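Visitor: Sharing a model that was predicted from the sequence below.
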Amino acid sequence: MKCFQYYFKDKSRSRGQRSAPELKQRSTTKTDDSSCTTDGMINSSCSENSQRGISEMYEEKAHNLRVFSFSELRNATNGFSRLFKIGEGGFGNVYKGSIKPADGEGDPIVVAIKKLNGDGFQGHKQWVTEVQFLGVLEHPNLVKLLGYCAVDGERGIQRLLVYEFMRNKSLDDHLFNKAYPVLPWKTRLQIILGAAQGLAFLHEGLEVQVIYRDFKTSNVLLDEDLKPKLSDFGLAREGPMAGRTHVSTAVVGTYGYAAPDYIETGHLTARSDVWSFGVVLYEILTGRRSLERNRPKVEQKLLEWVKQFPADSKKFGLIMDPRLENQYSMSAARRIARLADSCLLKSAKDRPKMSQVAETLEQIIQDSSEGSPSKNSFEATGNDDLIDSSKKLDHVEASKSWKRRMAHLAKLSEHVDDASRRRFAIMQRAKVP
């Protein structure tokens, strides 16, 4: 069975701008136990049934993407000025820009423009992958791709992507950057719920399964209302076809978020994303990154550190983000930690599906909001407050005990005084002649 790797071939110079990247066969390969493209992406040409793959779905929807000229995007960013730069990654730099609507009518649209570095074939493959996936995927919790630019000119290869602009940057910024206001507890839960729903859609909401493969806080972008949207699909892959248990790929991703079973075997499944989600759940609770080299050695790796504070233990509260200042539901936090633990189970098949994770999170949020104020205020109490309360109770009990002892001594004193008076009266009477 043959499988094909695809690449973009630009024909704009000879045939004008196309509505979508053209996919053309280049080479074939086969992995150890599953047929796939050389970049790890399963295509429908490898399928043993009639299930469509992303490439077929893309061909149907590609016309929805807008094709931009390089000069148009260069002008939108003032020549890719550093002043317009809003981010960077392995793919390249991201700029804020302003473009005219497709019909030329109305006010300019603010967008985010990602520009490929241009060095190496790997970046190009990720660009093609992102165009394919985001050209097909539509969901409230996935960032929207508006269009692309692909030019092979005298100045070299130019590959760019144009997205909707996400005004509040990423979850990573709000959790870990001290320059940002503290992200409130309820907002954290709503953000992570939206992210879970986005992943559940990828895993179970399409006719083909999509494995995200790079879930982390920096890839969860936030709009003006702090609603989350998953971004950066350059490492995404189609899941295994019918009769297969996994996709075999080269191991890629971000250290600290990749599932250990995937790292050890190269076997990629949707439960690999579930593991990554479990890591982010603990980041939400603790306000710590999965790896922080500047902390004491025993605290550098988040997952190893939190093991010392089980969800059902009295010392669990010690892991909670101190920036929350105890403004959270302890019972909800414990339930989220238990959910994270289930996502981080060693055996991939024992981890829950993302749809189950999303349902559980939704229930935790609902229960937390419906709880009585007295219960919530008690559950939100931190360890220090519990210790202070304990000391106050001890003081009150000591005070009561002291009063009881003094009252008892007073009674004894009265009894002694009465006996002394009686003895004195007897003595006086004995002296009378």
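Guide: Received the coordinates, thanks. Numbers count the residues shown, from 1 in each chain.
Visitor: from here on, contacts and neighbour counts on C-alpha atoms
Guide: Will do.
Visitor: quick one, helices of the protein?
Guide: With DSSP state H as the criterion, the chain has helices at 12-15, 54-61, 70-76, 121-136, 171-176, 185-204, 260-265, 270-286, 302-306, 330-343, 354-370, 373-379, 383-430.
Visitor: Alongside the first one, take a look at this:
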Amino acid sequence: MQTLEKSKPIKVLLDGSIVSPKGFAAAGIHAGLRYSKNDLGVIFSEVPAESAAVYTTSHFQAAPIKVTQDSLAVENKLQAILVNSACANACTGKRGLADAYQTREWLAEHLNIPEHYVAVSSTGVIGEYLNMEKMEQGIKNLHPKAEAADAEQFESAILTTDLATKRWAVEATIEGKTVTMGGAAKGSGMIHPNMATMLAYVTTDACISSEHLHTALKEVTDQTFNQITVDGDTSTNDTVVVMANGLAGHSPLSPQHPEWATFVSMLKEVSEQLAKKIARDGEGATKLIEVKVNGAVSDEEAQRAAKEVVGSSLVKTAVFGADANWGRIIGAIGYSPIEVNPETIDIAVGNHLILSQSEVADYSEEELTAYLKDEEEIKITVHLNIGEGSGTAWGCDLSYDYVKINASYRT
């Protein structure tokens, strides 16, 4: 992707959210789809927004994905996104597809916008039908507002086994105009995406065509959302949607625009932070694991290797048990489908160099064990020393609680 200028400084909005960009509002309510928590939410733009999305590559894409794809196929614009938790509406056949289209129609009528300006998403148990009576009444009770509290209600409405809501927002200047971007996501289990990850929504008041927005989204997704793994399972419902309503007022962005790099950096910052929050909130997780691979023959091979290491059950359990067994790391590198020279590998865990040119380094196992015990974010760095490629992946440790949570998921 061509960039004519380095990115301008990006400011993180500590209290920002999906309603921080101009013209966006949100709502979240308890519609009764689950026992007591919020379970239905909406994001709304006061004007139609250029939009782009990426989806799970599962053979069993859920009904909501098909409806969202159908909406975007008309004009590549959206004005509202409806999201429910508790029920994935996946593997539900013709009835499930009809139900998804019906919820799109109900929200369009409620907000007085064309049906094809509505996207729908669902998350929860696979193979169960939506409670359409509660969906219809719940949609009538959705009244989006541009308040932080309403964004928080939306963030909670899209959760399943998540322990925490996930948000991030930034701003920068483009052509002297303030451009804002906010994101919200959910994800805790079934995290091993390929194309998208879980449910993630990004709003921005930047001015950009859907074509160029998709270009940026695809590049950034490959570097962020596609680089996280919790348990190696890919969901039927994974979706990332970006809406850009253009209200910031600058000229349209494209890869040839001198400030294109700033927009891409904003999108990467929001996406990476949401991805890391998903990884940190993995079911039963106690630690975030970051694996950085340098010196590969290409960025793609480095990314693949990093994800192999962070996805290794043996690496994950070693981190959980604070077991300084670096053989787990070298084992994962060994079976990675990439080019490797077995004689040139360096590995560090935190600041502890444990392997140098494939020879055991002089390190303190006691200090390394203490690092694994005491730190909530474990950093693993691998240098293959055969090229210039680099890549990073994020995941979490694997604990006893992961089994407990998933053994009783429906109860």
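Guide: Sure, I can see it. Because the structure is a prediction, the values reported are computed rather than measured.
Visitor: Now compute the TM-score of the two chains, please.
Guide: TM-score for the superposed chains, counting by TM-score structural alignment, normalised by the length of structure 2: 0.27, backed by 195 aligned residues with a CA RMSD of 7.5 Å.
Visitor: would you turn the helices of structure 1 into a markdown table with mean neighbour count and distance to Lys96 of structure 1?
Guide: Putting those into a markdown table (neighbours: other CA atoms under 10 Å; distance: least, CA to CA, whole Å) gives the following:
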| stretch | mean neighbour count | distance to Lys96 of structure 1 |
| --- | --- | --- |
| helix 12-15 | 10 | 26 |
| helix 54-61 | 17 | 26 |
| helix 70-76 | 16 | 8 |
| helix 121-136 | 20 | 19 |
| helix 171-176 | 20 | 17 |
| helix 185-204 | 21 | 23 |
| helix 260-265 | 15 | 35 |
| helix 270-286 | 25 | 27 |
| helix 302-306 | 16 | 33 |
| helix 330-343 | 21 | 35 |
| helix 354-370 | 17 | 32 |
| helix 373-379 | 14 | 42 |
| helix 383-430 | 11 | 44 |
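Visitor: Turn these into TSV, including distance to Gly97 of structure 1.
Guide: Listed next are the helices of structure 1 as TSV, based on distance: least, CA to CA, whole Å:
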stretch	distance to Gly97 of structure 1
helix 12-15	23
helix 54-61	25
helix 70-76	5
helix 121-136	19
helix 171-176	21
helix 185-204	26
helix 260-265	38
helix 270-286	30
helix 302-306	37
helix 330-343	38
helix 354-370	34
helix 373-379	45
helix 383-430	48
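Visitor: Of all those, which one is nearest Ser248 of structure 1?
Guide: The closest of the helices of structure 1 to Ser248 of structure 1 is helix 260-265. By CA to CA, the value is 8.2 Å.
Visitor: about what we covered before: out of the helices of structure 1, the one nearest Val110 of structure 1 is which?
Guide: It is, among the helices of structure 1 and with distance given as CA to CA, helix 70-76, at 9.3 Å.
Visitor: which residues are contacting the closest one?
Guide: Identification of contacts with helix 70-76 of structure 1 by CA atoms under 8 Å, 6 or more residues apart in numbering yields Phe80, Gly97, Ser98, Ile99, Ile113, Cys149, Ala150, Val151, Gln158.
Visitor: next helix or strand past the longest strand along structure 2?
Guide: Secondary structure of structure 2 read by DSSP state E shows that its longest strand is strand 40-55. Next helix or strand after strand 40-55 of structure 2 toward the C-terminus (DSSP states H and E): helix 63-75.
Visitor: other SSEs contacting that following helix?
Guide: When contacts are defined as 3 or more CA pairs under 8 Å, 6 or more residues apart in numbering; DSSP states H and E, helix 63-75 of structure 2 packs onto strand 40-55, helix 93-111, strand 118-122.
Visitor: now these in CSV, with distance to Lys373 of structure 2?
Guide: Putting these into CSV (distance: least, CA to CA, whole Å) gives the following:
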stretch, distance to Lys373 of structure 2
strand 40-55, 37
helix 93-111, 46
strand 118-122, 37
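Visitor: Just name the most buried of those.
Guide: strand 118-122 (a mean of 28; mean count of other CA atoms under 10 Å).
Visitor: So which elements touch it?
Guide: Counting contacts by 3+ CA pairs under 8 Å, 6+ apart, strand 118-122 of structure 2 is packed against helix 63-75, strand 77-84, helix 93-111.
Visitor: export these to a markdown table and tack on distance to Ser45 of structure 2?
Guide: Compiled in a markdown table, those are given as follows (distance: least, CA to CA, whole Å):
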| stretch | distance to Ser45 of structure 2 |
| --- | --- |
| helix 63-75 | 15 |
| strand 77-84 | 5 |
| helix 93-111 | 11 |
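Visitor: Out of the helices of structure 1, which gets nearest to Gln25 of structure 1?
Guide: helix 54-61 (12.2 Å).
Visitor: All the helices of the stretch 251-400 of structure 2, residue numbers only.
Guide: 260-280, 299-311, 313-320, 327-335, 365-374, 400-407 (DSSP state H, counting those that start in this stretch).
Visitor: Which strands and helices lie in contact with the longest one?
Guide: It refers to helix 260-280 of structure 2. So helix 260-280 of structure 2, by 3+ CA pairs under 8 Å, 6+ apart, packs with strand 166-174, strand 177-186, helix 210-223, strand 228-229, strand 288-296, strand 389-396.
Visitor: quick one: the nearest residue to Lys24 of structure 1 once chain neighbours are set aside from Arg237 of structure 1, how far?
Guide: Distance criterion CA to CA, 6 or more residues apart in numbering; nearest residue to Lys24 of structure 1, sequence neighbours excluded, is Tyr6 at 5.4 Å. In this structure, Tyr6 of structure 1 and Arg237 of structure 1 are 14 Å apart, going by CA to CA, to the nearest Å.
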